[in-house]
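Student: Mind looking at a prediction? Sequence and model below.
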Amino acid sequence: MKQKVREELLQKRRGYEKAEEDALRIKERFLQLKDVKRAESILLYYPHKNEVNTIPIIEELLKTEKIVLLPRVKDQDIIPIRIFDLSGLKKGYAGIPEPEGNPFPVDRIDIIVVPAVAYDLNGHRLGYGKGYYDRLLKKVKALKVGLAYDFQVVEKLPVEPHDIPVDLIITPTRTINTKGGM
């Protein structure tokens, strides 16, 4: 079931023509969140395989006083690393650009932007099946935010005991509070 949903949505995302336009709408919604305005440190992902493009968000946040973090994969774990710009990233896990530098303490992260292939209305996510983010999310109290095109939000996904849901999902047209309410 998970694999079938993953394949269908990855295929749809690959050919999505409004990706750039929708990513800019998502950026505006994200940057307007009170939690983002209050946050000191934010871990984002570097976009891969037509994920919602976070580079405009990263560039905007780098102009502020916020601590901007990107993940580096080491063994089976995500290590948050502070960045000051997007130059100097090196190809890492799965060819995704990663920062170098010292690990940032996970307990000091205020917001984690979590990539996924799909989310459901309860905040459960369908990732790529490796569990990197679930392992990280178990260790933090940070606000967990998913960025998605509207078609990536489905009513219900299969859930496993180790799955950690996100608190908010931001699409081009809505912000979904998965803890109840809108």
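Tutor: Done, it's in.

Student: hey, let's count contacts and neighbours off CA atoms from now on
Tutor: OK.

Student: ok, and for stretch 154-174, which residues are buried?
Tutor: Leu157, Asp163, Ile164, Pro165, Val166, Asp167, Leu168, Ile169, Ile170, Thr171, Pro172 (16 or more other Cα atoms under 10 Å).

Student: need those in JSON lines with secondary structure, can you?
Tutor: Output for these, formatted as JSON lines (DSSP: H, G, I helix; E, B strand; the rest coil):
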{"residue": "Leu157", "secondary structure": "coil"}
{"residue": "Asp163", "secondary structure": "coil"}
{"residue": "Ile164", "secondary structure": "coil"}
{"residue": "Pro165", "secondary structure": "coil"}
{"residue": "Val166", "secondary structure": "coil"}
{"residue": "Asp167", "secondary structure": "coil"}
{"residue": "Leu168", "secondary structure": "strand"}
{"residue": "Ile169", "secondary structure": "strand"}
{"residue": "Ile170", "secondary structure": "strand"}
{"residue": "Thr171", "secondary structure": "coil"}
{"residue": "Pro172", "secondary structure": "coil"}
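
Student: and here's the other structure:
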Amino acid sequence: MDSKIDLRIKAKSIRKYLNISKISSLAVSKIRDVDIYKEARNVLIFYPMRYEIDLLALLDDDKNFYLPKVFDKKLFICPFKKGDKLEKSCFNVNEPCTSPVDPNVLDLIIVPALMVDKNGYRLGYGGGFYDRFLGENSFIKTIVPIPKELFVEKLPVEIFDKKIDVVITL
């Protein structure tokens, strides 16, 4: 089995050749059909980086949305709505300028991933921010949208890796 480092390189290479615009539209449509999304009032999404699925169309839905903000190796959640100002983080990621709130408000987290396996484990970017956050907030439901090209049989899993509740293949 390839190492996580090798898999990250492979996933980033594959993503460059995908039609992210089409995949993003499909992701938004499929997420809107999932019961845990329909029932959720407070949803953590992610701001898309290069070649990443863009879920910002969800901001049109009648829900409260939040974006992650990383500080001191910890993930915080901040309210976000269409038109809110963003700032670049030290990781060159767009983050909200609003103040963090208690994660207990969340009903759902839509988690980014480079790859996902058939057991519901995801391969992230390697910082562990989401896995630590999910470990501390295991009561919150999770969804990961993933292009079919990045949906694999099995990923290397470590003790701190958290399983996703709903995987949406695109």
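Tutor: Thanks, I have the structure now. Keep in mind that what you see is a predicted model, and the values were worked out from it rather than measured.

Student: thinking again about what came up before, taking the buried residues of stretch 154-174 of structure 1, tell me the two that lie furthest apart.
Tutor: In terms of Cα to Cα, those reach their longest pairwise distance at Asp163 and Pro172, which sit 24.9 Å apart.

Student: just to revisit the earlier point, closest to Glu20 of structure 1 among the buried residues of stretch 154-174 of structure 1?
Tutor: Distances from Glu20 of structure 1 to the buried residues of stretch 154-174 of structure 1, taken by Cα to Cα, are shortest for Pro172, at 10.8 Å.

Student: pretty sure the closest one contacts Arg25?
Tutor: Yes - with contact defined as Cα atoms under 8 Å, Pro172 of structure 1 reaches Arg25; the gap is 5.1 Å.

Student: Which residue lies closest in space to the residue nearest the centre of structure 1, excluding its sequence neighbours?
Tutor: Geometric centre of structure 1, nearest residue: Val114, 2.5 Å, by Cα atoms, centre = their mean. Nearest residue to Val114 of structure 1 in three dimensions, chain neighbours excluded: Gly146, at 5.2 Å (Cα to Cα, 6 or more residues apart in numbering).

Student: Pro105 of structure 1 maps to what in structure 2?
Tutor: For Pro105 of structure 1, the aligned position in structure 2 is occupied by Asp102, per TM-score structural alignment.

Student: got a list of what the closest residue to its match other than its chain neighbours touches?
Tutor: Leaving aside its chain neighbours, Asp102 of structure 2 sits nearest to Ile77 (7.5 Å; criterion: Cα to Cα, 6+ apart). Neighbour list for Ile77 of structure 2: Leu44, Tyr66, Leu67, Pro68, Lys69, Pro100, Val101, Asp102, Pro103 [criterion: Cα atoms under 8 Å, 6 or more residues apart in numbering].
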